[in-house]
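Engineer: model this:
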Amino acid sequence: MRTQVAIIGAGPSGLLLGQLLHKYGIDAVIVERKDPDYVLSRIRAGVLEQGMVDLLDEAGVSARLHQEALVHGGFEIAFAGQRHPIDLRGATGGKSVTVYGQTEVTRDLMEARSAAGLTTIYDAADVSLHDFEGAHPKVRYVKDGTTREIVCDFIAGCDGFHGISRQSVPASAVQSFERVYPFGWLGLLSDTPPVSPELIYVNHDRGFALCSMRSMHRSRYYVQCPLTDDVADWSDDRFWDELKSRLDPETAGKLVTGPSIEKSIAPLRSFVAEPMRFGRLFLAGDAAHIVPPTGAKGLNLAASDVYYLSRAMREYYAEKSEAGIDAYSASALRRVWKAERFSWWMTSQLHRFPDSDAFSQRIQTAELDYLVNSKAAITSLAENYVGLPY
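Structural biologist: Sure thing, here's the model as predicted:
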């Protein structure tokens, strides 16, 4: 098979890149090792920056988003038993974020790709990348017991942290930066109305908590927990009781509980691989970087990578210029590291660390108290939360 761009991974970053390239008249084939149902079963975050919404508009896949999504002009930070509003619109000149689940973004992109008759190869086993340092990269995979090959101009590695794309690069060519956090997030999804119309981030002596939602009828809640915990030991009742203990009394009194649809423990890490380009192989999204979910930047960073990469490829084919692809890694990494900083900062301020002493906890409280009472600090927080410009 011959194509211009082979995209590895049919998650949101791979699908969004494929859709944008289609709009630009660039042929792309997506190779995915799992089946569509598995891809859609992955429960992920859903706070979208305006930049990502704009990309979904450009890709022509945002109709349902604009009908069903929730637009949030702020959120709350709770500490010392009190909630404090953060006015995103007021601090950023009217900017907001959009709450729309990553699963729904993926579904919209999959349906658009199918409707356009574009090629996605699911259940591709033993995927391997070859010759990406030369002019004619190749992707090999096994489908229905037969080994097949795609010859292409470029490979876009959008296959996540554990995918084959980054693993295909010689270790000596990659520099990795990582911080693993000593706790996880226990998340529960339930068909219950959210406790608040906007997200609540909670700093508490018992640990971090987050009240969020997917819609006005489906809620997503999190509590910080040790990595050694087993999700099987967390009954729904135990989860709800722990969450209530970390909320202020008014919020705890309003909380509507119900049976969980999904429950899982997610570890937290910060990770960046540099560079993000290796010859004609480009990494995007989780294949190149991971952020803790505290700042809601993971999916949005993948979108910004796709922004830079899609435009670089459009420039290459339309203008015969390699300037964009040559600048891709540096352009993407500048934004990546700013988001890494922001996510690390929010994680540091809102969680209880195992080695935290009384001094550290007082400093944390002082930092949060300064934040909610400083126009400059709120503006800095809001600018990062709604998304820095591409």
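
Engineer: every contact and neighbour count from this point should use C-alpha atoms.
Structural biologist: OK.

Engineer: quick one, strands of the stretch 51-200 of the chain?
Structural biologist: Shown for the stretch 51-200 of the chain, the strands assigned by DSSP state E, counting those that start in this stretch span residues 70-72, 74-79, 82-87, 97-99, 120-121, 125-130, 138-143, 146-151, 154-157, 175-190, 200-202.

Engineer: do the same with the stretch 251-390 of the chain
Structural biologist: Counting by DSSP E, counting those that start in this stretch, one finds strands in the stretch 251-390 of the chain at the ranges 260-274, 277-278, 281-283, 289-290.

Engineer: and this one, please, so the two structures can be compared:
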Amino acid sequence: MPTISEKGKLIPASPIRKLTPYADLAKAKGIKVFHLNIGQPDIETPEVMLNAVKNIDFKVWAYTPSQGYTSYREKLATYYNNLGYNINASHILVTDGGSEALTIAMLTCFNPGDEVIIPEPFYANYSSFACLADVEVVPILSTIDTGFALPDIGEFERLINTKTKGIVICNPNNPTGYLYSKQELLALKALCLKYDLYLISDEAYREFCYDGNEFISPMHFEGIDEHVILIDTVSKRYSACGARLGCLITKNQGVLEAGLKFAQARLSPPAVAQIAAEAALDTPKSYFEKVVREYTGRRNLLVDGLNKIPGVYCPTPGGAFYVLAQLPIDDADKFCQWILESFSYEDKTVMMAPATGFYSDAMAGKQQVRLAYVLRQEDLTEALKCLEKGLAEYPGRTIC
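Structural biologist: As a prediction, the model looks like this:
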């Protein structure tokens, strides 16, 4: 019979979605599952965005330009310039989600066999995008002891060789929620200039920064325009994950020209999503202020609740809507399956993402899970009860 490609064998399964069959079986038994495994916000999508979809009146659902509607890119440029990015519409390539933006960036900037350094734990699909582009991910470990701060820049430098062509960061970080400081980003800037590397910055969670912490982008720095590629998406900002619309932004003309050719190969980004996203740029500031207050409360509840459970440790993240917690367990994959398959408390249980999928080393993150605080505080409280009861009963618990 025909065989599967080597790439098909190598591309990793999603740690975020792979336990879905067990959650479905639990639901079939009448058990309520609290989904903390995936970054699907329950915050309502802005009304102005939904109304734009409801009021569409075109007669032909036509192709859009490969780089995206001009009106949308011009309005996007205004949004970014209000954040101090100093760009124009020609610097923006609209994509089918942030995922396509990252894939195009890797296909454009790297040759097969090139290496890209990524601080880990990192968003699991980075490995998938690198696999598609035949790029080698070189991980650099950040640890829970430091709250997942950026490793010392000297550690980055020791990994650089003739194959090293770039660094990828996610800020604020998925899965850790860590918010990189200006000093950390300036150190990366200096490194990229010294070794002539691309710096790809995934900023999907830009709006979600807490405790008065300031968000800093490499786009804010002078003298690095040719090196920086920004990745963004409407998924998290507007609670519009299903729109599947993102963008790639750079002032590097060569990257834009090559990236557009990849965009032309897939024809065009979605029309309806662009109409909605263009309208979403009129979302009032009060919407985001309310969302940040809500996520701050959820974060505090979840982190405090986790740290009260015996044997559990969870640092307080500065952004995004995830935490990475250390649990007193033998194996995160086994535990996350067990709590869905073999446990319930008052007919409820919790779904989490094993952290093993966010590390390159199969043995790393064995006692860690990622939890997304995308549910109401009442549900988070119930989920914490389930987790505490589950840990007490789990056969592979490592402390008494």
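
Engineer: need the TM-score between these chains.
Structural biologist: TM-score for the superposed chains, counting by TM-score structural alignment, normalised by the length of the first structure: 0.21, backed by 144 aligned residues with a Cα RMSD of 7.4 Å.

Engineer: rewinding a little: make TSV from the strands of the stretch 251-390 of the first structure and add distance to residue 146 of the first structure to it.
Structural biologist: Converted to TSV, the strands of the stretch 251-390 of the first structure look like this (distance: least, Cα to Cα, whole Å):
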stretch	distance to residue 146 of the first structure
strand 260-274	33
strand 277-278	28
strand 281-283	25
strand 289-290	33
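
Engineer: dump those strands to JSON lines, plus mean neighbour count and distance to residue 325 of the first structure.
Structural biologist: Formatted as JSON lines, the strands of the stretch 251-390 of the first structure follow (neighbours: other Cα atoms under 10 Å; distance: least, Cα to Cα, whole Å):
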{"stretch": "strand 260-274", "mean neighbour count": "18", "distance to residue 325 of the first structure": "15"}
{"stretch": "strand 277-278", "mean neighbour count": "20", "distance to residue 325 of the first structure": "8"}
{"stretch": "strand 281-283", "mean neighbour count": "27", "distance to residue 325 of the first structure": "9"}
{"stretch": "strand 289-290", "mean neighbour count": "26", "distance to residue 325 of the first structure": "19"}
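
Engineer: out of these, nearest to residue 361 of the first structure?
Structural biologist: Proximity to residue 361 of the first structure (Cα to Cα) singles out strand 260-274 among the strands of the stretch 251-390 of the first structure, at 20.4 Å.

Engineer: same for the closest one, what does it pack against?
Structural biologist: Other helices and strands packing on strand 260-274 of the first structure, by 3 or more Cα pairs under 8 Å, 6 or more residues apart in numbering; DSSP states H and E, are strand 175-190, strand 289-290, helix 323-350.

Engineer: what angle separates it from helix 323-350?
Structural biologist: In this structure, strand 260-274 of the first structure runs at an angle of 120 degrees to helix 323-350, with axes from the mean of the first three to the mean of the last three Cα atoms, to 10 degrees as the basis.

Engineer: pick the most buried one from the strands of the stretch 51-200 of the first structure.
Structural biologist: Across the strands of the stretch 51-200 of the first structure, averaging neighbours per residue (mean count of other Cα atoms under 10 Å) puts strand 154-157 on top, at a mean of 26.

Engineer: CSV for the helices and strands packed on strand 260-274 of the first structure, including distance to residue 315 of the first structure?
Structural biologist: CSV is the format used below for those (distance: least, Cα to Cα, whole Å):
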stretch, distance to residue 315 of the first structure
strand 175-190, 28
strand 289-290, 25
helix 323-350, 7
